[in-house]
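Asker: The following block contains a protein sequence and its predicted model.
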Amino acid sequence: MAKKTCKNITILGEEIVPGKKKFLTLDAARLHTYTKIEVPVVVERAKKDGPVLLLTAGIHGNELNGIEIVRGLLAKKYTRPDAGMVISIPTVNVFGFINQTREFPDGKDLNRVFPGTRKGSLASIFAHHLMNEILPQVDYCIDFHTGGARRFNSSQIRISKGNEELFKLAEVFSPRFIVYTAQRDKSFREAATKSGKKVLLFEGGKSHDFNQRITTRGMLGTLKVMHHLGMRDFSEEIANYDFPPPVVIKESSWVRAKQGGLFRFFVKDGSKVEKGQVVGTISDPYGRFEFKVKIPESGYIIGLNHEPVVYKGDALLHLGVV
């Protein structure tokens, strides 16, 4: 049973009154110029008690699809619950968002320093404040990510094996794939899970890019989860979409380039592929050779490298096996 909202809730030093919306700022870290890193936090609380849902995006500042998903939810006022509370942080790594970089200002990957420490690196200090000033109020979290570099991920929810409630929520979200993956050491997902929170990690699209197919799936999935948790009736909004049940991926691995050159692919992300199927070619720039890229075992393409120039050993496609 999720923790219910209570009469007195304080977040970042501000009292959150039932039925009200608050724009807050998480400013736990400073740059070398002593300028604060101010991260906007939008809190919307219903008059009625219910679950508390946290929406986070932009932990990696150049992963824009998640930011667009949360922005769209806020703009359409879908984050106003009839029960419980929604906390939205569209740009967790706002400095990385401004500079369109993955990292935090100190060069650290913010998603590798959780739960953070009060006296650690700049990223670690920020992670510590996020964990201690916002997360204690939360029951559920949807953390939005994209593929790194030029890797395009099909819409997928990543969860750990053995958690039936998370699996049910992932089914409700209705992505293209549900992928069983181990938690990354010192990631936000790992730290929040250890704190007793239910975390769905959404992956979709690639960095430095918007993709309407992905953002629509992400927004709709969030509405479905809120509807399922009894936070708001979205029957009308979700009635127009009829996605097939998600494919459950139990294992996955990357197919890597056996030689460098110009890579072109013949398949779409999300496609079902068969063992031995030719899904692309790698050639030199001068027309002297062209090697076929074949699938080592049957499965689904859950991620695809959109980089046209690859080196030997580069990841070409992420193959999921059911």
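Answerer: Okay, I see it.
Asker: from here on, contacts and neighbour counts on C-alpha atoms
Answerer: Will do.
Asker: burial of residue 32, as a residue count?
Answerer: Residue 32 has 8 neighbours, counted by other Cα atoms under 10 Å.
Asker: just to confirm, which helix or strand has it in it?
Answerer: Following DSSP states H and E, one finds residue 32 outside all helices and strands.
Asker: how much space between it and residue 122?
Answerer: Using Cα to Cα, to the nearest Å, residue 32 is found at 10 Å from residue 122.
Asker: Please apply the same query to residue 143.
Answerer: Residue 143 is 21 Å from residue 122, by Cα to Cα.
Asker: How about residue 16?
Answerer: In terms of Cα to Cα, residue 16 sits 28 Å off from residue 122.
Asker: more neighbours, these two?
Answerer: Neighbour count, other Cα under 10 Å: between residue 16 and residue 122, residue 122 has more, with 23 against 19.
Asker: Report the secondary structure state of the residue lying farthest from the centre of the chain.
Answerer: When each C-alpha in the chain is compared with the mean C-alpha position (Cα atoms, centre = their mean), residue 288 comes out farthest, at 41.6 Å. Secondary structure state of residue 288, per DSSP: H, G, I helix; E, B strand; the rest coil, is coil.
Asker: who touches it in this structure?
Answerer: Applying Cα atoms under 8 Å, 6 or more residues apart in numbering, we find residue 288 in contact with no residue.
Asker: in the stretch 201-322 of the chain, which spans are strands?
Answerer: Assigned by DSSP state E, counting those that start in this stretch, the strands in the stretch 201-322 of the chain fall at 247-249, 251-256, 261-265, 272-273, 278-283, 290-294, 299-305, 309-310, 315-321.
Asker: now the fourth one, how far from the centre of its chain.
Answerer: Chain-centre distance of strand 272-273: 24 Å, with Cα atoms, centre = their mean, to the nearest Å.
Asker: and what of stretch 111-126?
Answerer: Using Cα atoms, centre = their mean, the offset of stretch 111-126 from its chain centre is 20 Å.
Asker: what do you get for stretch 97-111?
Answerer: Put simply, stretch 97-111 sits 16 Å off its chain's centre (Cα atoms, centre = their mean).
Asker: Okay, one more to line up with it:
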Amino acid sequence: MKLSTTPIILFGESIMPGENKTINVEIARLHTTTKLNMPIIVRRSKYEGPIVLFSAGIHGDEINGVEIVRQLIRKKINKPKKGTVICIPIINVYGFINKSREFPDGRDLNRMFPGSKTGSLASQFAFYILAEIMPIVQYAVDFHAGGASRFNAPQIRISHNNSDLKGLADVFNAPFTLYSRNIVGSFRNSSERMDVKMLLFEGGKSLDINKSVTNEGVNGAERLLSHLDMLNAKLDVTVQPSNTIYIEKSGWIRAKCSGLLHDHNTIGTFVKKGTVLAIITDPYGKFERKVTAPNAGYIINANHSPIVYEGDAIYHLSNALDSEEGE
């Protein structure tokens, strides 16, 4: 391995080879004038190598991703044998404080990229992330969770016709890998335009921490770093042939009536056509209506809300016909 001599510059601060630094970025204060920082944790090896970003909390209520990145730091998985690992556990600090998906301006940060230096608060955040961080990054994993009480089975999402990302998805080896179009305004879309190889991880639901999902995220990150020859030699990683299930097409099963949803816990499993996934009842004991699978496939998302309205998305099933949910 070759020793590195070149500093990395982030938000005007220099990080030398072998140095560990936390950069507290303040873009705007709270309305009380209280300072609010976005900590960026940087760990550099003395040796040259890739720069990898692990980020979470782009939606402030998706805290399972925050827990994954926290564990990467706590377990020193972010201490690379070579190269640099950048961790941002919480991008949307404002939303995290308020347990909210959006920024205080009501905007979804993951629809604001590439942003503007003089735009809304969310737009400014998007601008500075792309301008200050992403130009030096080669690989990234952005961790998300399902919104609105919808629980995602652990999955990686990648764009179609990208062999590099498919290879990385094989290495990460989540239970599922979905081919998913890049959404205009998303972090993933802008990052790929900058030639950053980004995997988007989805797992769990908002305002919840799930141990199984967390383990999938942490283990996948370890496998990715091992593949890049960056994983600290003191850490053990399970290297195994990829058995991730690739899903080309998927869609939503929607509630055909309003009522109480009694889920049969099929998340992550393969179901046959006609399998009863749930029962919807009224509160007064007058009716019970079955929710059945319209085709065979994997249940990759389930609505955990106890109350649903007619037309609500309740199950995401592979090979279904309805449109796919955005990240």
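Answerer: Structure's in. What do you need? Nothing here was measured: the structure is a model prediction, and the numbers come from that model.
Asker: now the strands of the stretch 201-322 of the first structure in JSON lines, with mean neighbour count?
Answerer: Below are those laid out as JSON lines (neighbours: other Cα atoms under 10 Å):
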{"stretch": "strand 247-249", "mean neighbour count": "19"}
{"stretch": "strand 251-256", "mean neighbour count": "16"}
{"stretch": "strand 261-265", "mean neighbour count": "19"}
{"stretch": "strand 272-273", "mean neighbour count": "18"}
{"stretch": "strand 278-283", "mean neighbour count": "18"}
{"stretch": "strand 290-294", "mean neighbour count": "17"}
{"stretch": "strand 299-305", "mean neighbour count": "25"}
{"stretch": "strand 309-310", "mean neighbour count": "18"}
{"stretch": "strand 315-321", "mean neighbour count": "23"}
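Asker: Pipe those strands into CSV and attach distance to residue 78 of the first structure per row.
Answerer: Listed next are the strands of the stretch 201-322 of the first structure as CSV, based on distance: least, Cα to Cα, whole Å:
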stretch, distance to residue 78 of the first structure
strand 247-249, 27
strand 251-256, 34
strand 261-265, 38
strand 272-273, 34
strand 278-283, 40
strand 290-294, 44
strand 299-305, 29
strand 309-310, 41
strand 315-321, 33
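Asker: which stretch among those comes nearest residue 70 of the first structure?
Answerer: The closest of the strands of the stretch 201-322 of the first structure to residue 70 of the first structure is strand 299-305. By Cα to Cα, the value is 22.3 Å.
Asker: Can you name the residues that contact residue 135 of the first structure?
Answerer: residue 192.
Asker: any idea which residue sits dead centre in the first structure?
Answerer: Nearest to the geometric centre of the first structure sits residue 144, at 2.1 Å (Cα atoms, centre = their mean).
Asker: Now do the same for residue 275 of the second structure: its match in the first structure.
Answerer: In the first structure, residue 275 of the second structure lines up with residue 277, judged by TM-score structural alignment.
Asker: what's the burial count for that match?
Answerer: Here the count is done by other Cα under 10 Å, and residue 277 of the first structure has 14 residues near it.
Asker: Touching, it and residue 300? I think so.
Answerer: No. With contact defined as Cα atoms under 8 Å, residue 277 of the first structure does not reach residue 300; the gap is 11.9 Å.
Asker: what number of residues lie near residue 110 of the first structure?
Answerer: Burial of residue 110 of the first structure is recorded as 27 neighbouring residues (other Cα under 10 Å).
Asker: ignore the last one, residue 161 of the second structure
Answerer: 9.
Asker: On the three-state scheme, it is what?
Answerer: The three-state assignment at residue 161 of the second structure reads coil, by three-state DSSP.
Asker: corresponding residue for it in the first structure?
Answerer: Using TM-score structural alignment to pair residues, one finds that residue 161 of the second structure aligns to residue 162 in the first structure.
Asker: What of residue 119 of the second structure?
Answerer: By TM-score structural alignment, residue 119 of the second structure lines up with residue 120.
Asker: Its match looks like it's in a strand, true?
Answerer: No. Secondary structure of residue 120 of the first structure, determined by three-state DSSP: coil, with no strand assignment.
Asker: mind checking how far it is from residue 19 of the first structure?
Answerer: Distance, residue 120 of the first structure to residue 19 of the first structure, by Cα to Cα: 37 Å.
Asker: Please apply the same query to residue 55 of the first structure.
Answerer: Distance from residue 55 of the first structure to residue 19 of the first structure, counting by Cα to Cα: 19 Å.
Asker: the more surrounded of the two?
Answerer: residue 55 (24 against 16).
Asker: Just give the nearest non-adjacent residue to residue 260 of the second structure, would you?
Answerer: Nearest non-adjacent residue to residue 260 of the second structure, counting by Cα to Cα, 6 or more residues apart in numbering: residue 307, 4.6 Å away.
Asker: Aligned counterpart of the one you found in the first structure, please.
Answerer: Aligned counterpart of residue 307 of the second structure in the first structure: residue 309 (TM-score structural alignment).
Asker: Contact partners for its match?
Answerer: Each residue near residue 309 of the first structure by Cα under 8 Å, 6+ apart is listed here: 260, 261, 262, 263.
Asker: change it to 6 Å
Answerer: Neighbouring residues of residue 309 of the first structure by Cα atoms under 6 Å, 6 or more residues apart in numbering: 261, 262, 263.
Asker: Aligned to the first one, what sits in the second structure?
Answerer: In the second structure, the residue paired with residue 261 of the first structure is residue 259, using TM-score structural alignment.
Asker: those helices in the stretch 151-300 of the second structure, which residues are they?
Answerer: With DSSP state H, counting those that start in this stretch, the ranges of helices along the stretch 151-300 of the second structure come out as 163-172, 187-193, 211-227.
Asker: Could you report the neighbour count for residue 286 of the first structure?
Answerer: Neighbour count of residue 286 of the first structure, defined by other Cα under 10 Å: 6.
Asker: Check the alignment and tell me where it lands in the second structure.
Answerer: In the second structure, residue 286 of the first structure lines up with residue 284, judged by TM-score structural alignment.
Asker: how much space between that match and residue 276 of the second structure?
Answerer: From residue 284 of the second structure to residue 276 of the second structure the distance is 22 Å (Cα to Cα).
Asker: One more: residue 244 of the second structure?
Answerer: To residue 276 of the second structure, residue 244 of the second structure is 25 Å away according to Cα to Cα.
Asker: swap in residue 159 of the second structure?
Answerer: Relative to residue 276 of the second structure, residue 159 of the second structure is positioned 32 Å away (Cα to Cα).
Asker: just residue 291 of the second structure next, same as before
Answerer: Using Cα to Cα, we find residue 291 of the second structure at a distance of 6 Å from residue 276 of the second structure.
Asker: Over to residue 317 of the second structure?
Answerer: 13 Å.
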